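**Student:** here are the coordinates; sequence isn't available:
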């Protein structure tokens, strides 16, 4: 039971909170703090954990992964405690959009995979676990983070249905479409056989 009744103004507030949390560019912050250089000039130029790993610093990559996933989870959990499920799903969607299109970086953010998984773990943890395992298996087989992300997203709606989380199916499907959109250049490189493997330095 949420602590407060959700109003239209409240939904707008949670949308802003979700976006604000999602837009924190942890990869760039950690790269700057740890002296790894400007992520925009490394590898793919992305701000996510996969590109941080291309600096050769596994600790920074792991922290980026946890923090990018954590901000999505925090948006969901805060909204669940203080508002209703409508606010939860809105905060989740906006956290993902915030990561992909942060105002602080001229709306040029990351691909959103860690945030996507963090959102799912907080939103419906069995679905999140299933998607994380899907990512892991696909990554072990393909050695490509992007392929693993695409597979995890592709199966996420199915996992939500099979595991009995009908109320979140629409949100999960929308997030899947956004993950696909953010990975359209990766899909082209996968098709061309030029997509880099996990851990390759930029």
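**Tutor:** Done, it's in. Please read all numbers here as calculations on a predicted model, not as lab measurements.
**Student:** C-alpha only now, for contacts and for neighbours.
**Tutor:** Will do.
**Student:** Helix or strand: which one has residue 72?
**Tutor:** helix 58-82 (DSSP states H and E).
**Student:** ugh, wrong one, I meant residue 10
**Tutor:** Counting by DSSP H and E, residue 10 is part of helix 8-22.
**Student:** just residue 172 next, same as before
**Tutor:** helix 169-182.
**Student:** For that helix, name the packing helices and strands.
**Tutor:** helix 85-100, helix 145-162 (3 or more CA pairs under 8 Å, 6 or more residues apart in numbering; DSSP states H and E).
**Student:** A further structure is provided below for comparison with the first:
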């Protein structure tokens, strides 16, 4: 097993994971499909839900897979190297921060829902599965992507306390808190009944 205890090694983990998270799947997919930039069109959020509005299911699925992969790959790679929980948690959090503030795209990123979900699935499969199930069930019944994400974030933070090691639970709670904060405009629109539903132009 490689030594991940040194500050240099942990710094490398954080930096590489951040760069991976900074790859804006929504922007790249939009360019591939000749769609408007999702950062300036639709809801202005570079995520799968906005790409769905702008370009349909195929573009949205590719965006979703890209964002999920950004959260999964750094953690999964470190698991293969038998890295400790602290390194796994750091990689997941850094990839999530990369999505929120991507260095390659002017630090203007998305809300991190899919990237967080991917990170959770790799960090703690039980918590990740519960989070994804919560989102799917809420989205099915309410048709609100933002509300589903908020509910999933709360469930993830609570479940992590019981189902994940402490350092991983801390990372999940931090991601959940940031994800909720990034949805502050959605929360206001939900309160006013103005939030668009999934698939609505």
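**Tutor:** Ah, there it is. Only a predicted model underlies this, so the values are computations on that prediction, with no experimental measurement involved.
**Student:** that older thread, dump the helices and strands packed on helix 169-182 of structure 1 to a markdown table, plus mean neighbour count and distance to residue 193 of structure 1.
**Tutor:** Output for those, formatted as a markdown table (neighbours: other CA atoms under 10 Å; distance: least, CA to CA, whole Å):
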| stretch | mean neighbour count | distance to residue 193 of structure 1 |
| --- | --- | --- |
| helix 85-100 | 27 | 25 |
| helix 145-162 | 22 | 12 |
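**Student:** okay if I get these as TSV plus distance to residue 73 of structure 1?
**Tutor:** Below are these laid out as TSV (distance: least, CA to CA, whole Å):
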stretch	distance to residue 73 of structure 1
helix 85-100	8
helix 145-162	16
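**Student:** among the ones you listed, which is nearest residue 25 of structure 1?
**Tutor:** Ranking these by proximity to residue 25 of structure 1 (CA to CA) places helix 85-100 first, at 7.2 Å.
**Student:** What helices and strands are in contact with the closest one?
**Tutor:** By 3+ CA pairs under 8 Å, 6+ apart, helix 85-100 of structure 1 packs against helix 8-22, helix 58-82, helix 113-123, helix 169-182.
**Student:** Near the residue lying closest to residue 75 of structure 1 once chain neighbours are set aside, how many other residues are there?
**Tutor:** Distances taken as CA to CA, 6 or more residues apart in numbering put residue 18 closest to residue 75 of structure 1, at 5.3 Å, once the chain neighbours are dropped. By other CA atoms under 10 Å, the residues close to residue 18 of structure 1 number 32.
**Student:** now do residue 80 of structure 1
**Tutor:** Neighbours of residue 80 of structure 1 (other CA under 10 Å): 21.
**Student:** so how far is residue 9 of structure 1 from it?
**Tutor:** 16 Å (CA to CA, to the nearest Å).
**Student:** Please apply the same query to residue 74 of structure 1.
**Tutor:** On the measure of CA to CA, residue 74 of structure 1 and residue 9 of structure 1 end up 20 Å apart.
**Student:** got the contact list for residue 136 of structure 1?
**Tutor:** Contact partners of residue 136 of structure 1, counting by CA atoms under 8 Å, 6 or more residues apart in numbering, are residue 148.
**Student:** element containing it?
**Tutor:** helix 125-142.
**Student:** Now that helix on structure 2. Mean distance?
**Tutor:** Once superposed with structure 2, the aligned residues differ from helix 125-142 of structure 1 by a mean of 0.8 Å; criterion: mean CA distance after the TM-score superposition for structure 1.
**Student:** Just the buried positions in that helix, please.
**Tutor:** 126, 127, 128, 129, 130, 131, 132, 134, 135, 136, 138, 139 (16 or more other CA atoms under 10 Å).
**Student:** now it, how far from the chain's geometric center?
**Tutor:** 14 Å (CA atoms, centre = their mean, to the nearest Å).
**Student:** Let me know the angle separating that helix from helix 169-182.
**Tutor:** 30 degrees (axes from the mean of the first three to the mean of the last three CA atoms, to 10 degrees).
**Student:** ok, the spatially most central residue of structure 1 - contacts?
**Tutor:** Of all residues in structure 1, the one closest to the mean position by CA atoms, centre = their mean is residue 115, 2.3 Å from it. By CA under 8 Å, 6+ apart, residue 115 of structure 1 lies in contact with 22, 68, 69, 70, 71, 72, 73, 95, 96, 99.
**Student:** Let me know how buried the third one is, in neighbour terms.
**Tutor:** What that stands for is residue 69 of structure 1. Neighbour number of residue 69 of structure 1 under other CA under 10 Å is 24.
**Student:** Thank you kindly, that will do.
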